[in-house]
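Chemist: Got a sequence here, can you model it:
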Amino acid sequence: MQTVAILGRPNVGKSSLFNRLAGRKIALVDDTPGVTRDRKEVEAEIGGIPVRLIDTAGLEEAAPDTLAGRMTASSEGALRQADLVLFVVDVRTGLTAADRAFAQWLRKAPCTVLLVANKAEGRLGMQSAMEAYELGLGDPIAVSAEHGDGFGNLHDEVRDRLQAEPRRGRGEERERPLRLAILGRPNAGKSTLLNTLVGEERMITGPEPGLTRDAISVEFRDAEGPIRLVDTAGLRKKARIEKHLEKISTEASIAALKEAEVVILVVDAIQGMDEQDLRIGRLAEREGRGLVIAFNKWDAVEDRTATRRKLEDTLTASFAQMKGIAVVPLSAANGRGLEKLMPTVRTVYDLWNRRVPTGELNRWFETMKERHQPPLVEGKRIKLRYATMPKARPPTITVFGTRAEMLPEDYRRYLVNSFREKFDMPGVPIRLHLRGTDNPYGEEE
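Modeler: The predicted structure is shown next:
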């Protein structure tokens, strides 16, 4: 079993991150710096991989014989055991001299280090997370340990790093399942769909809405390999969530979405797609998950042409950032159309995982700049220099250049839409990060 250690200065949210990854509250959490003084360990599963997770005391520059010095020494002991370190910084506070000093120390560490930018709630938090690039530890993973934002992405990154590392005492590696979640409104047919997919009555079904109250995980195989499928409680409008149990069920459903790789959004084709369905889809997009719409009860639809056209119009108007979302009309009750669902899920998963080579990416990037020059901002030309694709899951482009961070929203959409079209990536979220820094291979102009 591999070891993952969480390090960082005091009060950046290490224990909140530990609890979130462990799936339960183990470490005490408080705004007072230094609450954690001893290492805490737990066995957990991150990105489908079993790990030994270690929470550490805050790193502080202090004399060895002081309490702070002994806490730091304990953290250094955890580093020596670790296969992977999650180095946590607080984007609300911004980078400190201590963050920079510890980052320099970790750059020399014998294990892999993943930079986690915590407290990155909302768009402003995501933008602030980009400041952490300067630590020289690679792309920061923006999360909110308090709210659970960004944890699907974090699970993916941890899994990738651990799979790339030789394991200490590693036995035969098990085949990793695709993580798939079924979401939708109450009584849309989610549990019936799960039962039909796995070929047995695993979930209680019936006409009463709300029969499923928890997120239930089931493992099965399709033609391409293992799948961990999670059926969730129906998500109602927030104003209608009143009972404590239903609030817990809703939280479990959202957690399942955040930890999934692909989401199947089950829509009742008779009722059509309503605002709550759109909210679920937007949450999947915001979390960077692949999305497939299962248009259920299709056999009971009378005017199929008009119903399909209305759905496509809704998707075009509501998901501008995920053009081309896959739609599979089916009947979960009798299995009609179901043979197309899992091949579609696998196609979306492959697109979500796809990387574009740097050379090919920059040939496209130069063409886009020639067709449409970046605009003037405050009387100065934005000079975009080059692009990289640091990660997939979802496909992520980082663009470097002078004043790149000032690029207007319409030009950002132009780049994302043309990237999607050029590299044939319909229906998956695409991330665009902008770094206003000099090209190391060229002089500033």
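Chemist: all contacts plus neighbour counts: C-alpha atoms, from now on.
Modeler: Will do.
Chemist: What is the neighbour count of Lys380?
Modeler: The local packing of Lys380 (other C-alpha atoms under 10 Å) involves 9 other residues.
Chemist: all strands of the stretch 101-250 of the chain, in order?
Modeler: Counting by DSSP state E, counting those that start in this stretch, the stretch 101-250 of the chain has strands at residues 112-118, 141-142, 178-184, 216-222, 225-231.
Chemist: I'd like these as CSV, with distance to Ala44 and mean neighbour count appended.
Modeler: Output for the strands of the stretch 101-250 of the chain, formatted as CSV (distance: least, C-alpha to C-alpha, whole Å; neighbours: other C-alpha atoms under 10 Å):
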stretch, distance to Ala44, mean neighbour count
strand 112-118, 18, 25
strand 141-142, 20, 24
strand 178-184, 16, 27
strand 216-222, 16, 14
strand 225-231, 16, 19
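Chemist: run this one through as well so I can compare:
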Amino acid sequence: MKSRPVIAIVGRPNVGKSTLFNRFLRNRKALVEDVPGVTRDRIYGSFDWDGRTFDVIDTGGLDIQDPSSLKQSIRQQVQVAMREADIILVVVDIRSGPTPLDADIINLVRPLGKPYYLVANKADNAKQELSGGEFFSFGVNHVIPVSATHGRGVGDLIDLIVKDVEFDDPPPSEEGVDEPVRITFVGRPNAGKSSMVNSILKEKRLLVDSVAGTTMDAVEVPFSRQQHNFVLVDTAGLRRKKAVEVGLEKLAGMHAINAMERSHIVVLVLDSNLGVHEQDARLAQLAVDRGKGLVIALNKWDLVKGRAEQAKIKQQVKDQLRFVPWAAVVPTSTINGHGLGQLFDQVVDAHKRWNHRVSTSELNRFLQEAVEAHHPPMSGRRPLKFYYMTQPQTRPPMFVVHGNRKDVPESYQRYLSNHLREVFTFPGTPLRLFFRSSHGDPNEKK
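Modeler: Predicted structure coming up:
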């Protein structure tokens, strides 16, 4: 057994797999709702216990008898998770007792020859725990009653795993390992976000269906490219607030926004056939407000016929998203792979510039030349004077101009901001520009 084992959580729909997953992680990374089929993709997390680190995979509910394409896709995802896992937890509902579907899942797991445990969930009290004995009829060695909701028995479950499994010594820690670049794909429902992530990975990692709303969780997928590490984050399609009903869709939207806040770069995926809508502009503004790098993917480009129509769509994007002229717009197709390499190159470049720092000497030289080229206007009876310029932080780049006043006219703020981009090239990232007088706090340029 390796030093950092992988645990896969499997079971039929609505037995509490995601609740157990969240209990391990001590957060609500996976969506939980009292409706079967909420989890659809594989969701990864990690937790520490008694000095050991475990990776854990949450999976969709298995329904082997259901022939629908979505259920069959979920089954494929679960099978991949079981192949990746070192330990498998088969979760059942202790209140329902043994079911034929539980037996089918046990029969899927047993031939793999991996350690597995039958976890009898929803045992909220001692009386319900006694019902767990019924599941020994499946011929299993372990039946562990737990209540994932309340945490009852979960620690005993992990202790049993640690006791039964032999671990390798952990490898020596690597110093200087680069932080993975977090790339979050956002957009309206059915814009092709999951297909895009699958195409980049070159595997059917995420569920894809023609029905909008297939993705519900924010799904994180580690990925390596050209010796650099990334985390690709697929999110639920986001609709206008007025169109969102309370409950699951609202929670999925909150997860998508949280994923954006934790990301480094946001890829806004647009459906070329539908053009740019007000909601797309809102999503772009959310990324800017949160200081994230931004790249725009014009997806389904293979369906746009003729140069005239392509030019029309590109102009619409330029007009509707004119407040982010610095964001690269890349036509893409997940059907033939068109533009995906260029998209990733733009993401990498945006991340570099998002982290870029300009030296104080270069900034002061820039400020002197900018003022000589375009003198600042008068502010009342006093002329504006700028003394020096600094960059106190990155992610995104933030600049502070020190002068005799902070009430700089908006037009001159735009001039300096645009000139910064021209001279130092900041594609794919918002900039923050502040003005500070010798007395007072910065005044942010919006």
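Chemist: circling back: with respect to Ala392 of structure 1, which of the strands of the stretch 101-250 of structure 1 lies nearest?
Modeler: Counting by C-alpha to C-alpha, Ala392 of structure 1 lies closest to strand 141-142 out of the strands of the stretch 101-250 of structure 1; the figure is 12.7 Å.
Chemist: Pull the contacting residues for Arg357 of structure 2.
Modeler: Contact analysis of Arg357 of structure 2 by C-alpha atoms under 8 Å, 6 or more residues apart in numbering lists 391, 393-394, 397.
Chemist: What range does the longest strand seen in structure 1 cover in structure 2?
Modeler: The strand that spans the most residues within structure 1, counting by DSSP state E, is strand 383-391. On structure 2, the counterpart of strand 383-391 of structure 1 by TM-score structural alignment is residues 385-393.
Chemist: what does the matching stretch rub up against?
Modeler: By C-alpha under 8 Å, 6+ apart, stretch 385-393 of structure 2 touches 357-360, 363-364, 367, 376, 397-405.
Chemist: that older thread, what's the average per-residue distance for the longest strand of structure 1 once overlaid on structure 2?
Modeler: Compared with structure 2 after fitting, strand 383-391 of structure 1 has a mean deviation of 1.2 Å; criterion: mean C-alpha distance after the TM-score superposition for structure 1.
Chemist: Toward the C-terminus, what is the element adjacent to that strand?
Modeler: Moving toward the C-terminus from strand 383-391 of structure 1, the next helix or strand (DSSP states H and E) is strand 396-402.
Chemist: ok, average deviation of that following strand from structure 2?
Modeler: Here strand 396-402 of structure 1, set against structure 2 after superposition, deviates by a mean of 0.8 Å using mean C-alpha distance after the TM-score superposition for structure 1.
Chemist: on that earlier part again, tell me the angle of the longest strand of structure 1 relative to strand 396-402?
Modeler: Calculated by axes from the mean of the first three to the mean of the last three C-alpha atoms, to 10 degrees, strand 383-391 of structure 1 forms an angle of 150 degrees with strand 396-402.
Chemist: can you pull out the helices in the stretch 1-150 of structure 1?
Modeler: Secondary structure of the stretch 1-150 of structure 1 (DSSP state H, counting those that start in this stretch): helices at 14-22, 67-81, 97-106, 122-129.
Chemist: Please read the previous query as pertaining to the stretch 301-445 of structure 1.
Modeler: 304-318, 341-352, 358-371, 409-422.
Chemist: re the thing from before, in CSV: the strands of the stretch 101-250 of structure 1, plus distance to Leu53 of structure 1.
Modeler: Converted to CSV, the strands of the stretch 101-250 of structure 1 look like this (distance: least, C-alpha to C-alpha, whole Å):
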stretch, distance to Leu53 of structure 1
strand 112-118, 14
strand 141-142, 18
strand 178-184, 21
strand 216-222, 22
strand 225-231, 22
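Chemist: Compare these and give me the one nearest Ile264 of structure 1.
Modeler: Minimum separation from Ile264 of structure 1 across those (C-alpha to C-alpha) falls at strand 178-184, 4.8 Å.
Chemist: Read off where that closest one ends up in structure 2.
Modeler: Using TM-score structural alignment, strand 178-184 of structure 1 corresponds to residues 181-187 of structure 2.
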